[in-house]
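Undergrad: Quick one: sequence plus predicted model below, questions after.
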Amino acid sequence: MTPRHSIRFSRSRIACACALLVLSACGSGSPEAEDAAPDPAASSALTVETAQAVAAQGVPLARVPGQVTLPPEARVAVTAPFPGAAVRVFVIEGQAVARGAPLALVRAAEPVTIGADIARARAEVGLAQARAARMHQLASEGIIAQARADEAEAALVQARATLSEAQRMAAMSGTGADGMMTLRAPISGRVAHVGVETGGGVDGMNAPFVIEAAGPFHVDLQLPPRLAAQVRPGMAVEALLPALDGGEPLTIGGQIISVAPSIDPQTRSVMAKASISAAPGLVAGQNLMVSITSAGEGRGVSVPSRAVTRINGADHVFVRDGADYVPRPVTVVANSGGTAVISEGLEAGETIATSSIAELKSAAAE
């Protein structure tokens, strides 16, 4: 059956079942049958406990699935300024590192050349200084034209610029005189990727290391089209993280940061993105449910969690209608601590079944 069919499980059917049990016991004709006690399991299976839906305020607007992702600025690639070979690798994937921590020791040939360039540039600077001083003296005595002294001064400036560039390249690579350079973590976080092994090659085109910053996460949400106009940036969200080691589920707060302007043709939903705080056990790629809270006072009802069941992939409750219990589809926006919050499908004061749900589902399927 589908949720739209109102198949009823009535108290009269329960009474008939009880009468059949009694007649069967009386008609056996044996003393053992007459003295036998009634089966408690059979009686309890037919007992339906009930509860009333209670009005609730501040009900979330919706509960939608989401996938945890990293903010674009959370990943930083570490590259080598010069190609070389990895002499030592200090970290592994998943390891926590602090800013400035060494990642690998690399030997490169180009830094040795840069060291020689620095030595030559220093010699050229000394020579240009001496020549510029002599030319200025000769120009002041009128032996040569002032233009020649100016040319010598310009040559000195150029030599100093060449030396400064070579020194800056050496400082950027962090290399020593033997060509050894240390690659370091630019931020604190965890090593997400190690793309080099000891003895392997390192070049300036590919990043041998990627560091993920420890901080807030993003959650990609899929909104039904009917919610696209209601969800706006700035709305509060709550992500429910499953319990760890048998503990209580953890609720993580955050807010909507963007909503797509159109429907995704593949999922037929509107994509939105929320930002949530970091929490133990929360990792990129994880799937979880996210409740979105509207700016106003959302209204709905709360019921015991055990009253909610799944029928044909949708949440239902069994609502009492006179002597009958009718399955009704509902929209559950929160379910924790033994209480389910329903935003649509049920009104405050209605009576619902909280036990014998399996029997009610079985009867509804007949």
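TA: Received the coordinates, thanks.
Undergrad: rest of the way, CA atoms for contacts and neighbours
TA: OK.
Undergrad: And the lengthiest strand in the chain, what's buried?
TA: Looking across the chain with DSSP state E, the single longest strand is strand 250-263. Across strand 250-263, burial judged by 16 or more other C-alpha atoms under 10 Å covers 250, 252, 253, 254, 255, 256, 257, 258, 259, 263.
Undergrad: For the residue positioned nearest the centre of the chain, give me its contacts.
TA: In the chain, the centroid-proximal residue (C-alpha atoms, centre = their mean) is residue 68; its distance is 2.0 Å. Residue 68 makes contacts with 217, 218, 219, 220, 283, 284, 285, 286, 287, 288, as judged by C-alpha atoms under 8 Å, 6 or more residues apart in numbering.
Undergrad: Kindly report the same for residue 195.
TA: 207, 208, 209.
Undergrad: Quickly note the distance from it to residue 89.
TA: Distance, residue 195 to residue 89, using C-alpha to C-alpha, to the nearest Å: 10 Å.
Undergrad: OK, contacts around residue 283?
TA: 68, 69.
Undergrad: what's the answer for residue 236, then?
TA: Here residue 236 is in contact with 253, 254, 255, 256, 292, 293, 294, 295 (C-alpha under 8 Å, 6+ apart).
Undergrad: Now it: closest residue in space that isn't a chain neighbour?
TA: Spatial nearest neighbour of residue 236, chain neighbours left out: residue 255 (4.3 Å); criterion: C-alpha to C-alpha, 6 or more residues apart in numbering.
Undergrad: picking up where we left off before, quick check: next helix or strand after the longest strand of the chain?
TA: Note on strand 250-263: by DSSP states H and E, the next helix or strand toward the C-terminus is strand 270-276.
Undergrad: What helices and strands are in contact with that next one?
TA: Secondary-structure packing of strand 270-276 (3 or more C-alpha pairs under 8 Å, 6 or more residues apart in numbering; DSSP states H and E): strand 217-223, strand 250-263.
Undergrad: one more time with 10 Å
TA: Judged by 3 or more C-alpha pairs under 10 Å, 6 or more residues apart in numbering; DSSP states H and E, strand 270-276 is in contact with strand 62-69, strand 217-223, strand 236-241, strand 250-263.
Undergrad: now the angle from that strand to strand 250-263?
TA: 150 degrees (axes from the mean of the first three to the mean of the last three C-alpha atoms, to 10 degrees).
Undergrad: Give me the buried stretch members for strand 270-276, please.
TA: Buried residues in strand 270-276 (16+ other C-alpha under 10 Å): 270, 271, 272, 273, 274, 275, 276.
Undergrad: ok, second structure coming up, stack it against the first:
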Amino acid sequence: MTRLSMATATAALLVLVACGSERQPTNAGAEEPHEGEHEERAGFVALTPDALADLGIEIAVAEESVVGDTADLPAEIRFAADRLAMIVPRVGGVVHAIDATEGDIVDAGDVLAVLDSGRLASLVSAYKEGEAQERYAQATYERKRRLLDQGVTSEAEFAEARQAAAGAAARREAAETALHAAGVDHDRIEALASSPDGAAGRYRLTAPIAGRVIERHLALGQSVQAGEDGGSPAFVVADDAVVWADVQIYAVDLDRIRESQPVRLSDRSGTIVAEGEVAFVTPQLTEGTRTATARVVLPNENGRLRPGQYVRASIEAGSGATAVTVPSEAVVRVEGEDVVFVPEGDGYLAKPVRTGRTAGGRVVIEDGLASGDSFVASGAFTLKAELEKDAFGGGHAH
């Protein structure tokens, strides 16, 4: 038996003895206790209302709740794949101008760089030629139709003109499609087609999404290849307003992890940096590590979470059972025992409890505290310090 339990039992025995001797004559010379004095009690801290307010003691009522089973696993913060753009030129060329660099905030459609591209110039030339041929073929077709109506030309000549017009339209459409495939929209096509010599080959590399430029791999005068020819990204733009936390799930934990389970992420110091829930669990295991991935989608408007950052993920994989739980900070160690402080009279008594597992910042109380009992939810460490001070002769009245 610990000192606290022994002292508690001794105090109870003294109370019984005192009750059995109530009718015994008292010593006339005995000194009565003065008003305001407190009988020494093991584990008891007496506090005045003013001291109670100063120490920030908060009282709560114990209640049953669903008990979680926490899985503590490694995780890494990543850019959300749908908010990351690898920008590769669709045509090769030589860098003519650079309009953005690392750290710049850009909007969708903003120009990042301009290339002088012979390939683009050829595409524009083919489009202009196609337009001219289409106009000529269409004019010929219209003339042949009028002549046919007047009986001047034959059906064969009219059919030939109609076929030529359709072919010219198809070739012009093919040239336009090739420009679209190169990343040139319709308005830009018209601008390039009417531009002066030398400007028709100016290829504008634009941002497909809004975000921040996190990589730039271009220099003025540099020759770059198109993506289909093996070219690498010239820019990388990312929007980190939403990020992913990819949690590494070991095979032994897979049966416990499900979608929608609450997740807490903490840094190396143990500080909670984000909270969310499991959005997706991969069905397959990675060959090298034999692990699966649980993904958590997290808002990151303040930029606190940085892609590449390693964190710890606590996933609450509850079984559905209920039990009395209290905040972890409500349980302290006094003389080798777990205790919670409960209000009693004008103070607080350290009450021994038997604890179970911890989940989600709460401790299961298996014995010593029942549902509906009042206890100190915040300030237990302060009361412990007061109790230890009293043990060294600091007194009880505060």
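TA: The structure has been received and is ready for your questions. Treat the numbers as computed from the prediction; the structure is a model and nothing was measured.
Undergrad: Quantify their similarity with the TM-score.
TA: Here the superposed chains carry a TM-score of 0.62, computed using TM-score structural alignment, normalised by the length of structure 1; 284 aligned residues with a C-alpha RMSD of 4.2 Å.
Undergrad: Of the contacts of residue 195 of structure 1, which is the most crowded?
TA: Within those, residue 209 tops the neighbour count with 24 neighbours, counted by other C-alpha atoms under 10 Å.
Undergrad: which residue in structure 2 lines up with it?
TA: In structure 2, residue 209 of structure 1 lines up with residue 235, judged by TM-score structural alignment.
Undergrad: Correct me if wrong: that match contacts residue 99.
TA: No. Contact criterion C-alpha atoms under 10 Å: residue 235 of structure 2 and residue 99 do not qualify, at 11.4 Å.
Undergrad: so what sits against both of those two?
TA: By C-alpha atoms under 10 Å, 6 or more residues apart in numbering, residue 235 of structure 2 and residue 99 have these common neighbours: 112, 113, 205, 206.
Undergrad: Out of those, which comes closest to residue 181 of structure 2?
TA: residue 205 (13.4 Å; C-alpha to C-alpha).
Undergrad: Map the closest one onto structure 1.
TA: So residue 205 of structure 2 corresponds to residue 183, using TM-score structural alignment.
Undergrad: mind listing what its match touches?
TA: If you count contacts by C-alpha under 10 Å, 6+ apart, then residue 183 of structure 1 has 78-81, 86, 89-90, 100-106, 173-175, 208-209 around it.
Undergrad: if you set the cut-off to 7 Å instead, what comes out?
TA: By C-alpha atoms under 7 Å, 6 or more residues apart in numbering, the contact set of residue 183 of structure 1 is 80, 102, 103, 104, 105.
Undergrad: Residue 181 of structure 1 versus the second one, what's the distance?
TA: Translated: residue 102 of structure 1. 10 Å.
Undergrad: the more surrounded of these two?
TA: residue 181 (25 against 16).
Undergrad: Looking for the alignment partner of residue 104 of structure 2 in structure 1.
TA: In structure 1, residue 104 of structure 2 lands on residue 95 (TM-score structural alignment).
Undergrad: And for its match, the neighbour number?
TA: Residue 95 of structure 1: 12 neighbours (other C-alpha under 10 Å).
Undergrad: and it, how far is that from residue 108 of structure 1?
TA: 26 Å.
Undergrad: What helix or strand is residue 300 of structure 1 located in?
TA: strand 299-304.
Undergrad: again, but for residue 169 of structure 2
TA: Going by DSSP H and E, residue 169 of structure 2 is part of helix 155-181.
Undergrad: now for that helix, which elements pack on it?
TA: Counting contacts by 3 or more C-alpha pairs under 7 Å, 6 or more residues apart in numbering; DSSP states H and E, helix 155-181 of structure 2 packs against helix 118-149.
Undergrad: The helix it packs on vs structure 1, average offset?
TA: Here the mean offset of helix 118-149 of structure 2 against structure 1 after fitting is 2.6 Å, by mean C-alpha distance after the TM-score superposition for structure 1.
Undergrad: In that helix, which residues are buried?
TA: 118-121, 123-131, 133-134, 137-138, 140-141, 144-145.
Undergrad: Which residue of structure 1 is paired with residue 313 of structure 2 in the alignment?
TA: In structure 1, residue 313 of structure 2 lands on residue 290 (TM-score structural alignment).
Undergrad: Please give me every residue in contact with its match.
TA: Taking C-alpha under 7 Å, 6+ apart, one finds 63, 64, 65, 66, 237, 238, 239, 240 in contact with residue 290 of structure 1.
Undergrad: Check which helix or strand it maps to.
TA: Going by DSSP H and E, residue 290 of structure 1 is part of strand 287-293.
Undergrad: got it, and residue 310 of structure 1?
TA: Going by DSSP H and E, residue 310 of structure 1 is in strand 309-311.
Undergrad: tell me what the next helix or strand after that strand is packed against?
TA: Going down the chain from strand 309-311 of structure 1, the next helix or strand is strand 314-321, by DSSP H and E. Other elements packing on strand 314-321 of structure 1 under the criterion 3+ C-alpha pairs under 7 Å, 6+ apart are strand 309-311, strand 324-329, strand 351-353.
Undergrad: Mean neighbour count added to these, as a markdown table?
TA: Shown next, in a markdown table, are these (neighbours: other C-alpha atoms under 10 Å):
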| stretch | mean neighbour count |
| --- | --- |
| strand 309-311 | 16 |
| strand 324-329 | 22 |
| strand 351-353 | 23 |
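Undergrad: With distance to residue 166 of structure 1 as added columns, please give these in CSV.
TA: Listed next are these as CSV, based on distance: least, C-alpha to C-alpha, whole Å:
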stretch, distance to residue 166 of structure 1
strand 309-311, 70
strand 324-329, 73
strand 351-353, 80
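Undergrad: and of those, who's closest to residue 364 of structure 1?
TA: Comparing these by C-alpha to C-alpha, strand 324-329 comes nearest, at 7.7 Å.
Undergrad: mind checking how far the closest one is from the chain centre?
TA: Relative to its chain's centre, strand 324-329 of structure 1 lies at 37 Å (C-alpha atoms, centre = their mean, to the nearest Å).
Undergrad: the inter-axis angle of that strand versus strand 314-321?
TA: 150 degrees.
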